[in-house]
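Student: Pasted the sequence and its predicted model underneath.
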Amino acid sequence: MKKDININDFKVTSPVKIEDLSTTFDLDADKKDIEDELQDVCKDLAKIQNAMYAHGKYAVLICIQGMDTAGKDSMIREVFKELNARGVVVHSFKVPTELELNHDYLWRHYIALPARGKFGVFNRTHYENVLVTRVHPEYILGESLPDVNDLNDIDDAFWEKRFTQINNFEKHIAQNGTIIFKFFLHLSKDEQKNRLLRRLHKEEKNWKFSAGDLEERELWDEYQECYEDAINRTSKDHAPWFTIPADDKPTARYIVAKILYDTLKKYDDIKEPELDDETKANLDEYIKKLENE
């Protein structure tokens, strides 16, 4: 790779304006070089995950958000394919079920959190509750909240309270050993158009298309405003947002993998536990016993 990345170039540490953020990033490398580098980083990431699994003190939560066609599914497939399957769990959150609606909106996310020693990946996340529901506030009525009787009750104070709840949720799990990453895959409207057209033109991709995709595309500006507000209100030291240029999928995957690896390798306390003194002292004896069977 001719050009390395600085993760601070993507980390949100002060208010951002989405329209000023680029949807492209030049790694000064061809597609094959980027894919080769991605594989190397993913293998290094897998080593950290193996040590973390044995260590059993931290969990890692990776939240992936983005507009339709931003590349969330393929991002998850390519970045985490080197990890041991027992150490990573992916949850794709769809429209809430009846059971989920009978609980508070964070319940289904809380019960899906990764155990210590594991990676948890949220494909769409608890932020849908301040993104989709903000663009479509009528969805809130389905939550049967005691203080919300009609759309007039869903005001600025309502959203302020919800952001506070989300910040408290993330602070709580971070204080209890969960390392949080939040990635916004920043796609341009033109590239989304190209990807939707590919879904229509290629028969094997038709199943991915829904007429609802076009309806949501018409609300592009509203979604961008909601993403900007959500990112600015909730990017914290313990739960930072990273804005990832997503017009080129291989580049976006490499940046995400590199951010994960460069951050996690700084946790020098994540180590495989050492054998106890008695076991260490008898290793040669155990080896001989097995070899002489």
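Tutor: Noted; the coordinates are in hand. Numbers count the residues shown, from 1 in each chain.

Student: From now on I want contacts and neighbour counts done on CA atoms only, so please keep to that.
Tutor: OK.

Student: what about A70, neighbour count?
Tutor: 24 (other C-alpha atoms under 10 Å).

Student: Would you confirm that it contacts I244?
Tutor: No. Between A70 and I244 there is no contact under C-alpha atoms under 8 Å: 10.2 Å.

Student: Pull up the overlap in contacts between these two.
Tutor: Here A70 and I244 share the contacting residues L185, H186, scored by C-alpha atoms under 8 Å, 6 or more residues apart in numbering.

Student: residues in contact with the spatially most central residue of the chain?
Tutor: Centrality entry for the chain: nearest residue to the mean C-alpha point is C63, 2.2 Å, by C-alpha atoms, centre = their mean. Shown in contact with C63 (C-alpha under 8 Å, 6+ apart): V121, F122, N123, R124, T125, I180, F181, K182, F183.

Student: and of the residues you listed, the nearest to D33?
Tutor: Distance to D33, by C-alpha to C-alpha, is smallest for F183 among the contacts of C63, at 23.2 Å.

Student: what's the neighbour count on the closest one?
Tutor: Counted with other C-alpha under 10 Å, F183 comes out at 20.

Student: One more to weigh against that first structure:
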Amino acid sequence: MNVNKYKVSGNIQLNTIGTKEVKPDAEKELKKLRKKISELQDTMYAEGKYSVLICLQGMDTAGKDSLIREVFKDVNARGVVVHSFKVPTELELKHDFLWRHYIALPAKGKIGVFNRTHYENVLVTRVHPEYVFSENIPQVTSLEDLDDAFYHSRMERINQFEKHLEESGTIVLKFFLNLSKEEQKDRLLRRLDIPEKNWKFSAGDLKERKLWDKYQECYEDVLNKTSTSYAPWYVVPADDKPTARYIVAKVLLEELKMYNFKEPTLPQKVLDQIDEFKKQLNNE
């Protein structure tokens, strides 16, 4: 599979991109991929120079939670940190819009997963601009201030933020799970039909579904303005969950392999004493 076909490297139109691909052996192949990802994470941790930030965005029911569970199942539990960003808290609203994301970044050697991300600040708030008022931004006094220029300025600050991360040793990979409206309908109905899944359903999902076209327009603008060489977006067909998980894992593995992580070697002074250390232990 050529993962570059999913990368956003120029202006795209979402309505021309397919939402469904089916790889028959996706689950079997995913098992192989995640073992390799686990091995790379172990080496990355030992080297201590890089961290990885995985950003997941998508409409409700796109499969973000299950993707995280399946792709990172074999990675050391201490090596993956997942953050799911909800409505900002009172404390978070007292800071700039990137603050709560910055303090959640992964430490060197670890993989951080943002389940919904800093891009909510140019997606949800663009569909519901009244949300921005809770940030108490001095120059925002009316809805007229929340125009395209406002959101494009935020996108540029996000690009700068991600460039800073890249220069500091964080590998940034961003995935948009491209779900069809028809598949979302089916998944919402399953949540209602299956008692064990009822808890996942929210009436708010239906309200947001009515704004589907607006969300697609905002996503398209984000993908076109914030996919960079140092923090690329990948548009992943999400109607078939096993295939979507495989694609994300494949992209992650291919990207990590390019960094050629190496385990550190012991100082020569310690290497020279290995036989002595063995002797001490064997003589206990």
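Tutor: Structure's in. What do you need? Given the structure is predicted, the values throughout are model-derived calculations rather than measurements.

Student: residue in the second structure matching the residue nearest to the centre of the first structure?
Tutor: Aligned counterpart of C63 of the first structure in the second structure: C55 (TM-score structural alignment).

Student: name the element that match belongs to?
Tutor: strand 51-58 (DSSP states H and E).

Student: Mean distance between that strand and the first structure after superposition?
Tutor: Strand 51-58 of the second structure: mean distance to aligned residues in the first structure after superposition is 0.3 Å, counting by mean C-alpha distance after the TM-score superposition for the first structure.

Student: and the next element down the chain from that strand?
Tutor: Immediately after strand 51-58 of the second structure, counting by DSSP H and E, sits helix 64-71.

Student: Where does that next one end up in the first structure?
Tutor: Under the criterion TM-score structural alignment, helix 64-71 of the second structure matches residues 72-79.

Student: And the contacts of that stretch?
Tutor: 38, 42, 64-66, 121, 123, 185, 249, 252-254, 256-257.

Student: Would you mind getting the average deviation of it from the second structure?
Tutor: Looks like 0.4 Å for stretch 72-79 of the first structure (mean C-alpha distance after the TM-score superposition for the first structure).

Student: Check the offset of that stretch from the chain's centre.
Tutor: 10 Å (C-alpha atoms, centre = their mean, to the nearest Å).

Student: any idea how far the residue nearest to V88 of the first structure when sequence neighbours are not counted is from I111 of the first structure?
Tutor: Distance criterion C-alpha to C-alpha, 6 or more residues apart in numbering; nearest residue to V88 of the first structure, sequence neighbours excluded, is F119 at 4.5 Å. Plainly put, F119 of the first structure is 14 Å away from I111 of the first structure if you go by C-alpha to C-alpha, to the nearest Å.

Student: Show me which of the two is the more surrounded one.
Tutor: Per other C-alpha under 10 Å, whichever of F119 of the first structure and I111 has more neighbours is F119, with 27 against 8.

Student: you'd agree that one is up against M52?
Tutor: No. F119 of the first structure lies out of contact with M52 (C-alpha under 8 Å); the separation is 9.2 Å.

Student: list the residues that contact both of these two?
Tutor: Common neighbours of F119 of the first structure and M52 (C-alpha under 8 Å, 6+ apart) are A59.

Student: in the stretch 101-250 of the second structure, which spans are strands?
Tutor: Taking DSSP state E, counting those that start in this stretch as the test, the strands found in the stretch 101-250 of the second structure are 111-115, 170-178, 233-237.

Student: just so I know, which of the ones you listed lies nearest N15 of the second structure?
Tutor: Between the strands of the stretch 101-250 of the second structure, strand 170-178 lies closest to N15 of the second structure; by C-alpha to C-alpha that is 10.2 Å.

Student: residue range for that closest one in the first structure?
Tutor: Counting by TM-score structural alignment, strand 170-178 of the second structure corresponds to 178-186 in the first structure.
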